[in-house]
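Chemist: need coordinates for the below:
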Amino acid sequence: MDYRDTVFLAVAENLSFSKAAEELFISQPAVTKHIKELENKYKVDLFERKGNRILLTEAGKLAYSKLLAIRQAYRELEFELGSMGDVFKGELRIGASSTISQYIIPDVIAGFHKRYPQIELYMINGNSFEMEQKLLEKEIDIALVENPSSQANINYLTFFSDAIIAVAGANSRFNKRQSYTLSDIAEWPLVLREKGSGTLDHINRILKGKGIDTEHLNATIHLGSTEAIKGFVKNSDNVALLSDKAVKKELQQKDLIKLSIKNLEMNRDLRLAFRQGHVSDAGQLFTDFLLHYNI
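Modeler: All right, here's what the predicted structure looks like:
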């Protein structure tokens, strides 16, 4: 691909000249120059400004769609040529939900890189809904998500299971009882993840199945990261519902305690997500590695 095409894709995916410059390690004027050269070449505007934002024009949307396919073809060509010499080369872009990216997948990524050092890995994180959107928009090759719902045009494959558990600070008032009931949950001052979080989606589904109206939970605050929630709960009289993998260290160090709830289990499947009809060679290689990895 021409380097100007690479710059265009970076701007189109970030909808920002400055973020594209940071991603490509070049100056913002250089980004502007490359885009202007492309527009002069094709004699069309590829972006339009709306206030402080930039958007793709119709011509820009067409160029983005075609160049995405070309970039993918280059990646697969590089991979297939490398595999002929038993040297796997290429590029793999992975999107992972916050819990998976922080507490579950890092060891897998390290092991995959050690086994296939010639494959360039890029990983971004956000909530599960955001990762599915990036997958559908072809910004990533694979998504690792924790939400139980499914979207059209995406195929899902379970790769691991964890459990959502209730935790509180070791010095909180919740350390005074051996166990709690389902009715207690409605009274707890809860710290929850933000809307779009796979963890929150799973909690809502399980509690509704138990007859608990999640719209009327006593959610005192919603925070955008598990680390923020853990820090908040450790120093307050609140309860959090989090992945057991995310609080493993804090439970061992006795900074947090697990609250036992009678007749409630919140086990869930963590899933690989692919666009229907397409899995890149590097993506398939990563999938096989992940499914055989002892997490």
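Chemist: can we go C-alpha only for contacts and neighbour counts from here?
Modeler: OK.
Chemist: for my notes, confirm residue 202 occurs in a helix.
Modeler: Yes: secondary structure of residue 202 (DSSP: H, G, I helix; E, B strand; the rest coil): part of a helix.
Chemist: that one contacts residue 163, doesn't it?
Modeler: No: Residue 202 is not in contact with residue 163 according to C-alpha atoms under 8 Å; the separation is 10.1 Å.
Chemist: between those two, which has more neighbouring residues?
Modeler: Taking neighbours as other C-alpha atoms under 10 Å, residue 202 and residue 163 compare with residue 202 leading, 20 against 15.
Chemist: residue contacts, the more buried one?
Modeler: Residue 202 makes contact with 146, 147, 148, 266, 268, according to C-alpha atoms under 8 Å, 6 or more residues apart in numbering.
Chemist: make a markdown table from the residues you listed and add secondary structure, distance to residue 20 and neighbour count to it.
Modeler: Compiled in a markdown table, the contacts of residue 202 are given as follows (DSSP: H, G, I helix; E, B strand; the rest coil; distance: C-alpha to C-alpha, whole Å; neighbours: other C-alpha atoms under 10 Å):
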| residue | secondary structure | distance to residue 20 | neighbour count |
| --- | --- | --- | --- |
| 146 | coil | 29 | 29 |
| 147 | coil | 30 | 23 |
| 148 | coil | 33 | 16 |
| 266 | coil | 41 | 16 |
| 268 | strand | 37 | 20 |
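Chemist: one more, so I can put them side by side:
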Amino acid sequence: MKLSFDLRALRYFLAVAEHGGFTRAAHELHVAQSAVSQTVASLESRLELRLFHRHERRISLTPEGELLLGHARELLGQAESIELAMREVHGLVKGEVRIGIPSMLGSYYFPPLLMGFKSRHPGIRLTVVEAGTRRLQRMIADGELDLGVVTDDVSTQGLERRHFLREEMVVCVPRDHRFAKRESVTAREVLGEPLVLFQDGYFHREFVDRLAVETGQQPQVAFQSNLIPLTKAIVRQGFGITTFLRRVVEEPDLAAVSFEPAAWLDLSFAWKHGAYLSRAEQTFVDFVLEHHASL
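Modeler: Sure, this is the predicted structure:
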């Protein structure tokens, strides 16, 4: 008798044997119980053997099932090793991704993406550097980073990029501020207030500097800090206002107010022009592009 083994059928058989029933096995496999039952029944039919004793409230392996159990574990272990080896060939298991991220994205956007990617590819080492957009560009050009996040409105000469995110820049004020109940405010109104700003080189600061150029009005800088929690604390206490990506201003005692007209920030992955992205790096970019819409 010539047999061919279906790895899926062996996985279902193994799950039933290890979990002591079809219902528990289906739950662990995230499939319908009927699919598990039918697959195991089909396996028994092909083998012309009974693998389980079906009791009223439980099941147990037959001697033939006990024999198959050891072989199934061995075959599935070999299949997993083969899959692992093939993934390693493509650089999906081993390797390193070095990426530079601005602080606002690093704190409020990328954590679930980084954890999700690490869960899917545990063997890939992720090195994350927080810095301003300008410094990230220099680090990419100097080969210190493979990938970085840059804004689309800055010069990216010598870089290739892929757009992945569009976010609204808003005014962040305390709830008792006169702007808090308004739907929008103008750039001139914002620049007339004491401001808490990032230092030069960050897109947050460049955004405000650009507003100053467009309006011909100098910003009133009350504080400079690259620390988001400190900036929020200063705003919360009424010592100044600031601008953030909208998702950063999601706290009960802070209000996010749109600019008039609305201000949008486009962000892209960037890497050195002509540089080869490793499979691990390309996989990371693809992962973020695939998942960003759901966050």
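Chemist: circling back to that earlier point, overlap in contacts of residue 202 and residue 163 of the first structure?
Modeler: Common contact partners of residue 202 of the first structure and residue 163 (C-alpha under 8 Å, 6+ apart): 266, 268.
Chemist: please enumerate the helices of the second structure.
Modeler: When secondary structure is read from DSSP state H, the second structure shows helices at 7-19, 22-29, 33-47, 63-89, 103-108, 110-120, 133-141, 187-191, 203-215, 228-236, 279-291.
Chemist: out of those, nearest to residue 97 of the second structure?
Modeler: Of all the helices of the second structure, helix 279-291 sits nearest to residue 97 of the second structure, with 5.6 Å by C-alpha to C-alpha.
Chemist: give me the nearest residue to residue 95 of the second structure, chain neighbours excluded.
Modeler: Spatially, and ignoring its direct neighbours in sequence, residue 95 of the second structure is nearest to residue 124 (5.0 Å; C-alpha to C-alpha, 6 or more residues apart in numbering).
Chemist: tell me who's in contact with the aligned residue in the first structure for that neighbour.
Modeler: Using TM-score structural alignment as the criterion, the counterpart of residue 124 of the second structure in the first structure is residue 119. Counting by C-alpha under 8 Å, 6+ apart, residue 119 of the first structure touches 88, 89, 90, 91, 92, 113, 282.
Chemist: next one: residue 187 of the second structure
Modeler: Counting by C-alpha under 8 Å, 6+ apart, residue 187 of the second structure touches 211, 215, 259, 260.
Chemist: quick check on the residues you listed: which are buried?
Modeler: Among the contacts of residue 187 of the second structure, those classed as buried by neighbour count (16 or more other C-alpha atoms under 10 Å) are 211, 259.
Chemist: distance of residue 284 of the first structure relative to residue 150 of the first structure?
Modeler: Distance, residue 284 of the first structure to residue 150 of the first structure, using C-alpha to C-alpha, to the nearest Å: 21 Å.
Chemist: right, I mislabeled it, should have said residue 228 of the first structure
Modeler: From residue 228 of the first structure to residue 150 of the first structure the distance is 28 Å (C-alpha to C-alpha).
Chemist: what do you get for residue 213 of the first structure?
Modeler: According to C-alpha to C-alpha, residue 213 of the first structure stands 22 Å off from residue 150 of the first structure.
Chemist: got it, and residue 5 of the first structure?
Modeler: In terms of C-alpha to C-alpha, residue 5 of the first structure sits 33 Å off from residue 150 of the first structure.
Chemist: out of these two, which sits in the busier spot?
Modeler: residue 5 (19 against 12).
Chemist: wait, what's in contact with the more buried one?
Modeler: For residue 5 of the first structure, the contact set (C-alpha under 8 Å, 6+ apart) comprises 38, 67.
Chemist: now the second structure: which of the contacts of residue 202 of the first structure match?
Modeler: Of these, not one is still in contact in the second structure (both residues aligned by TM-score structural alignment, their matches' C-alpha atoms under 8 Å).
Chemist: map residue 242 of the second structure onto the first structure.
Modeler: Under TM-score structural alignment, residue 242 of the second structure pairs with residue 240 in the first structure.
Chemist: sorry, back to before: okay, and which of the contacts of residue 119 of the first structure map to strands?
Modeler: 90, 91, 92 (DSSP state E).
Chemist: including neighbour count, could those go into a markdown table?
Modeler: A markdown table is the format used below for those (neighbours: other C-alpha atoms under 10 Å):
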| residue | neighbour count |
| --- | --- |
| 90 | 23 |
| 91 | 22 |
| 92 | 20 |
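Chemist: pick the one among the residues you listed closest to residue 128 of the first structure.
Modeler: Nearest to residue 128 of the first structure, judged by C-alpha to C-alpha, of those is residue 92 at 18.7 Å.
Chemist: for the closest one, which non-adjacent residue is closest in space?
Modeler: Spatial nearest neighbour of residue 92 of the first structure, chain neighbours left out: residue 121 (5.1 Å); criterion: C-alpha to C-alpha, 6+ apart.
Chemist: which residues sit in contact with the one you found?
Modeler: Neighbours of residue 121 of the first structure in contact, by C-alpha under 8 Å, 6+ apart: 91, 92, 93, 94, 113.
Chemist: one more time with 7 Å
Modeler: Listed by C-alpha atoms under 7 Å, 6 or more residues apart in numbering, the contact set of residue 121 of the first structure reads 91, 92, 93.
Chemist: again with residue 241 of the second structure
Modeler: Neighbouring residues of residue 241 of the second structure by C-alpha under 7 Å, 6+ apart: 172, 173, 194, 195, 196, 235.
Chemist: in the first structure, what residue corresponds to the third one?
Modeler: In other words, residue 194 of the second structure. For residue 194 of the second structure, the aligned position in the first structure is residue 189, judged by TM-score structural alignment.
Chemist: quick check: that match vs residue 129 of the first structure, distance?
Modeler: From residue 189 of the first structure to residue 129 of the first structure the distance is 26 Å (C-alpha to C-alpha).
Chemist: who has more neighbours, these two?
Modeler: Between residue 189 of the first structure and residue 129, counting by other C-alpha under 10 Å, residue 129 is the more crowded of the two (21 against 16).
Chemist: quick one: what's aligned to the more buried one in the second structure?
Modeler: Under the alignment (TM-score structural alignment), residue 129 of the first structure maps onto residue 134 of the second structure.
Chemist: wait, that match touches residue 201, no?
Modeler: Yes: counting by C-alpha atoms under 7 Å, residue 134 of the second structure touches residue 201, with 5.2 Å between them.
Chemist: what is in contact with those two at once?
Modeler: Common neighbours of residue 134 of the second structure and residue 201, using C-alpha under 7 Å, 6+ apart, do not exist here.
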